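J.: sequence and predicted structure below; questions after.
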Amino acid sequence: MAENTHPLALVRAAAGMTGVDLAREICAAAARRGLRSGVDKQRVRKWEVAGVKPDADSQEYIAEVFGIPLELVDVKAWPSWLPDAGMTPLGPASTVPALREALRASMERSRRFVLSAISGTALITLAGTWAAADAWLEVADRTQGKPIGEDLVVLLEETSARLTSVATQERQHTAPLIVAHLATVTDLIADGRYSSALGLRLHALAAHLSQTVAWHRFDHGLHGEAGRFWIAGLHSAHASGDRDMGAAILSDLAYQASWRDDPRTAARILEHAQSRTQHPAARSLLQLRLARALAAQGERSATLRALNAAEHLLNTPTPDPVPAWCSWLSAADLAVDSGRCLLDLGDTSQAHRLIAEGQALLPPSRDKTRGVFLAYRAQGHLIRREPEAAAADALEALELAERIGAPRCVQLVHDLVPAFAPYRAAEGVPELLHAVV
């Protein structure tokens, strides 16, 4: 039997729904409006198999079922407004399907199945849904399944913390173990019997592990997988009501969009992310990433406003502890990212000064970030027509990235190579060009 690849069928399956389930949810959406829908599983099948187009009311109900903002529904464009295939819509009971979709996608890569990155439209839709919806009461006492005790959850938490905090150069070896932990946590959430308190901790752990795996995939250029793991983490954080973690993951998706030369999508995602998080450090990071997206679009005034906001927020005192996901943010990051923004805006002298300042402030423990900063500084030297200094920074960044296993930083250096073409005779350039071959 051929697989049903209609977008509605894929979205429904990703949400763990049968045709009967979808029909029932559509009827419930109509009932909430005091109306009646005659949709049944046969009608759903006609939409998915026979190409029948749902009427406007039914499309509105479908959007509600999958948590899609009504302003994104284009009745005439059915079914193109539905989320990308493979991206589980945010909604009730969506956490486990989202986690399993990410894990499945990762396993399919080993069978040479290539995943594309999720479209900007779908990511903006997801961010809008997250910003508009309160958390579903998904984390509650579970009375069926195999019992899960405190000791097991503590073991998973402690082991996961150790795996995700090893030295930078060792992290390239821990990725399979982290994925295995995430798969175990997913199975426990899906099939275990536990208290609501343990359920909250399992969802928090799933969000943290998903985010960690996503960054590993992103650093290796596996953008389709990275996006799906970040989205799985968003589902986990949302189900437990952790708005700060949700904003963190959305900001990661925005960072990925900027990296993939889609700053407009990044800015739209960050607008939604900022709407539901309050801690000054968290908001500072979101403003800093927004500045990067705005600078890439040449929006000088807006970029400078975002940078000023990021600096002000970073220095704002608060009695609340800094969320773990942004505890690394420092004056070094603010300086370098500000410099990177100014490079995009053409202010090369000020940009170079800020990048050098941030490089000096960075602690030795953040080797991967140091490699990225060195690549940025090399770009600044090239813009200033200082090939010798640029080659020295680029070569240092390359050697550091290869030692710690940071392919994203390696790619940054490779991307600079064409700009060295006019300076092949300059000191250090031949050595750099030989090293990148």
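T.: Arrived safely. Numbering: from 1, shown residues only.
J.: drop to CA atoms for contacts and neighbour counts, all remaining ones
T.: Fine.
J.: give me the contacts around stretch 115-129.
T.: By Cα atoms under 8 Å, 6 or more residues apart in numbering, the residues outside stretch 115-129 that reach it are 67-69, 72, 83-84, 87, 89-90, 105, 109, 223-225, 227-228, 250, 253, 257, 262, 265, 268-269, 272-273.
J.: buried set for it?
T.: Neighbour counts over stretch 115-129 (16 or more other Cα atoms under 10 Å) mark 115, 117-118, 120-129 as buried.
J.: how distant is whichever helix or strand residue 234 is part of from the center of its chain?
T.: Per DSSP states H and E: residue 234 is located in helix 223-239. Taking Cα atoms, centre = their mean, to the nearest Å, one finds helix 223-239 lying 6 Å from the centre of the chain it belongs to.
J.: second structure follows, compare the two:
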Amino acid sequence: MGVLLVGDKRPNVQLNSWFVRSGWSKGELARQVNRRARQTGAHHVSTDTSRVRRWLDGEQPREPIPRILSDLFSERFGCVVSVEDLGLPPQPGPPQGSGVDLPWAGPQTLRLIGELSRSDLMLNRRGYLSGSLVMSAGPALLEPMQRWLATPACASARVSSQEHRARGGRLSEPELELLEATTQMFRRWDAQCGGGLRRKAVVGQLHEVTELLQEPHPPRVSRRLFRIAAELSHLAGWMTYDMGLHPSAQRYFVLALHAAKEARDRPLGAMVLSDMARQMTHLGRPEDALELVHLAQYGSRDTAGARTRSMLYALEARAHANAGEVNRCRRAVGMAEDVFTEAGSSEDPDWIQFFTEGELYGEIAHSYRDLARTSGRGPAHASLAEPVMQRAVRYFRDDVTQQRTYALNLVGMATVHLLQGDGSQAASCLGEAAGTAGRIRSERVNSRLRQVTEEALRRHGTLPEVRELPERLAGALPEAPGLSEPARRRHAG
């Protein structure tokens, strides 16, 4: 592995400081670097104790080592530790045109939200936006998001009260309250019906709010409108993600974070980052998910309520589980449970009210389920997941306002039964989930149903109740694409 040699080397004081506080030995840090390098495809990296010693003595490693060190120390300390914080030269920035490296300024944020929502409304063809945008991950995503903490909100998007009085355009308090109530209504529709039913209405409302923000307002009203725009853009991103359109969902999330910055609402920004982390976990990038969660935790550490902090710990556990990190996952689960006991209700904003005890059960159960797949101790962690997942299923069974969550937990319960070798119980859960999925519009639910059904067919295709599943899915999801052709042939056989 190459290094950048410099004359008159001096010890790297900053790297030494982070290293000493981490509690790692040189050998442990070398092992961590090698593990992360393999996970990210950098198979040429091979680090040992002597190499770590030379870094501490002032030798400057070449890419991807600086980024890997930044990732490892950020994960260790639960905050963003940049390459520069480690006393290493700044690395080249992410490529332009990725769709996420955007100016942190109010007017540009409004223009970009307006352009995205207008294109979405006018073209409105499935996959169009995803075809015109590029999905960002790794440093190309994480580095722009870290600027959420450092960049001040833009004052140029606001006008003084005196200028406002001269130009007019005042929004009344009842009008602002109606905009906020409409956003809350959209959020409940999404939870009850899935992202595919009311998404266009949310995008339309977002476009209207961006137009309102083009008018002059007092700073207090402007910040409030930016908060509404952030919530709507976040919700549009969540519903787009629920439809399986990942690049455009990510773009909505990024713009929501920018709008939350203008609103000076760090807890809301943390919520946006949490859903970006969910998306990264869904796409099989737990390291990126963990970075986003840590960024959310650090950025909202003095402002977020207990319910939000509990949710972030639960998502941290999920990311650790997907990376196969058992002890860190269990520690984050414990923190999520402990902090949730402090959660109230009246002081929480509407966007975090969804995170109930049932949601906590579901996140913990999915973390244990994921550990069963990644840790090499499948039966033990599946047995931990089963009772918690059962509690999550029971919690949402009769809640007509959370049918998507109920369906997803049923599918999760089916995967636990498959890990335990019980195809019959898995088929029962999948059949019930199919009935629920037929009453909502969520491609995320539908795709997970199809994936787990294929897994059930592979493992237990001789059971009659499993062989019946493709027909049950076809009847419940008439507009959804069916099982893959290999699965059809297995079923027919």
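T.: Looks like it came in fine. Keep in mind it's a predicted model, so treat the numbers as computed, not measured.
J.: coming back round to it: show only the entries of the buried residues of stretch 115-129 of structure 1 found in helices.
T.: 120-129 (DSSP state H).
J.: and the residue nearest to residue 355 of structure 1 when sequence neighbours are not counted, what does it touch?
T.: Excluding the flanking residues, the one nearest residue 355 of structure 1 by Cα to Cα, 6 or more residues apart in numbering is residue 336, at 4.3 Å. If a contact means Cα under 8 Å, 6+ apart, then residue 336 of structure 1 has 354-359, 373 as its contacts.
J.: I'd like those written out as TSV, with distance to residue 10 of structure 1 added.
T.: Converted to TSV, those look like this (distance: Cα to Cα, whole Å):
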residue	distance to residue 10 of structure 1
354	47
355	46
356	49
357	49
358	46
359	46
373	41
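J.: any idea how far the most centrally placed residue in structure 1 lies from residue 223 of structure 1?
T.: Taking Cα atoms, centre = their mean, the centroid of structure 1 lies closest to residue 253, which sits 3.1 Å from it. The gap separating residue 253 of structure 1 from residue 223 of structure 1 is 10 Å, by Cα to Cα, to the nearest Å.
J.: tell me the counterpart of the residue nearest to residue 355 of structure 1 in structure 2.
T.: Alignment note: residue 336 of structure 1 maps to residue 362 in structure 2; criterion TM-score structural alignment.
J.: buried sites along the helix or strand harbouring that match?
T.: Secondary structure from DSSP H and E places residue 362 of structure 2 in helix 357-374. Of all the residues in helix 357-374 of structure 2, those buried under the rule 16+ other Cα under 10 Å are 358-374.
J.: what's the answer for stretch 143-157 of structure 1, then?
T.: Buried-residue list, stretch 143-157 of structure 1, by 16+ other Cα under 10 Å: 148, 153, 156-157.
J.: quick one: distance of it to the chain centre.
T.: Computed by Cα atoms, centre = their mean, the chain-centroid distance of stretch 143-157 of structure 1 equals 28 Å.
J.: can you give the contact residues for that stretch?
T.: In contact with stretch 143-157 of structure 1 (Cα under 8 Å, 6+ apart) are residues 181, 188, 191-194, 198, 201-202, 205.
J.: can you check stretch 210-229 of structure 2 too?
T.: Contacts for stretch 210-229 of structure 2 (Cα under 8 Å, 6+ apart): 110, 113-114, 158-161, 163-164, 167-171, 176, 179-180, 183, 206, 209, 256, 259-260, 262-265.
J.: again with stretch 184-200 of structure 2
T.: By Cα under 8 Å, 6+ apart, the residues outside stretch 184-200 of structure 2 that reach it are 121, 202, 235-236, 238-240, 242-243, 350-351, 400-405, 439-443.
J.: narrow those to those in helices?
T.: 121, 202, 235-236, 238-240, 242, 403-405, 443.
J.: just the buried residues of those.
T.: Looks like these have 202, 235-236, 238-240, 242, 403-405, 443 buried, using 16+ other Cα under 10 Å.
J.: got these as a markdown table, with distance to residue 465 of structure 2 columns?
T.: As requested, these are exported to a markdown table (distance: Cα to Cα, whole Å):
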| residue | distance to residue 465 of structure 2 |
| --- | --- |
| 202 | 40 |
| 235 | 38 |
| 236 | 38 |
| 238 | 34 |
| 239 | 33 |
| 240 | 33 |
| 242 | 29 |
| 403 | 24 |
| 404 | 24 |
| 405 | 24 |
| 443 | 24 |
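J.: for those, which one is nearest residue 55 of structure 2?
T.: Nearest to residue 55 of structure 2 among those, counting by Cα to Cα, is residue 238 at 42.2 Å.
J.: and that closest one, what does it touch?
T.: For residue 238 of structure 2, the contacting residues are 195, 249, 253, 275, by Cα under 8 Å, 6+ apart.
J.: what span of structure 1 lines up against stretch 272-286 of structure 2?
T.: The aligned range for stretch 272-286 of structure 2 is 249-263, by TM-score structural alignment.
J.: show me what counts as buried in the matching stretch.
T.: Neighbour counts over stretch 249-263 of structure 1 (16+ other Cα under 10 Å) mark 249-258, 262-263 as buried.
J.: counterpart of residue 303 of structure 1 over in structure 2?
T.: Aligned partner of residue 303 of structure 1 by TM-score structural alignment: residue 329.
J.: that match should be in a helix, yeah?
T.: Yes. Read with DSSP: H, G, I helix; E, B strand; the rest coil, residue 329 of structure 2 is one of the residues of a helix.
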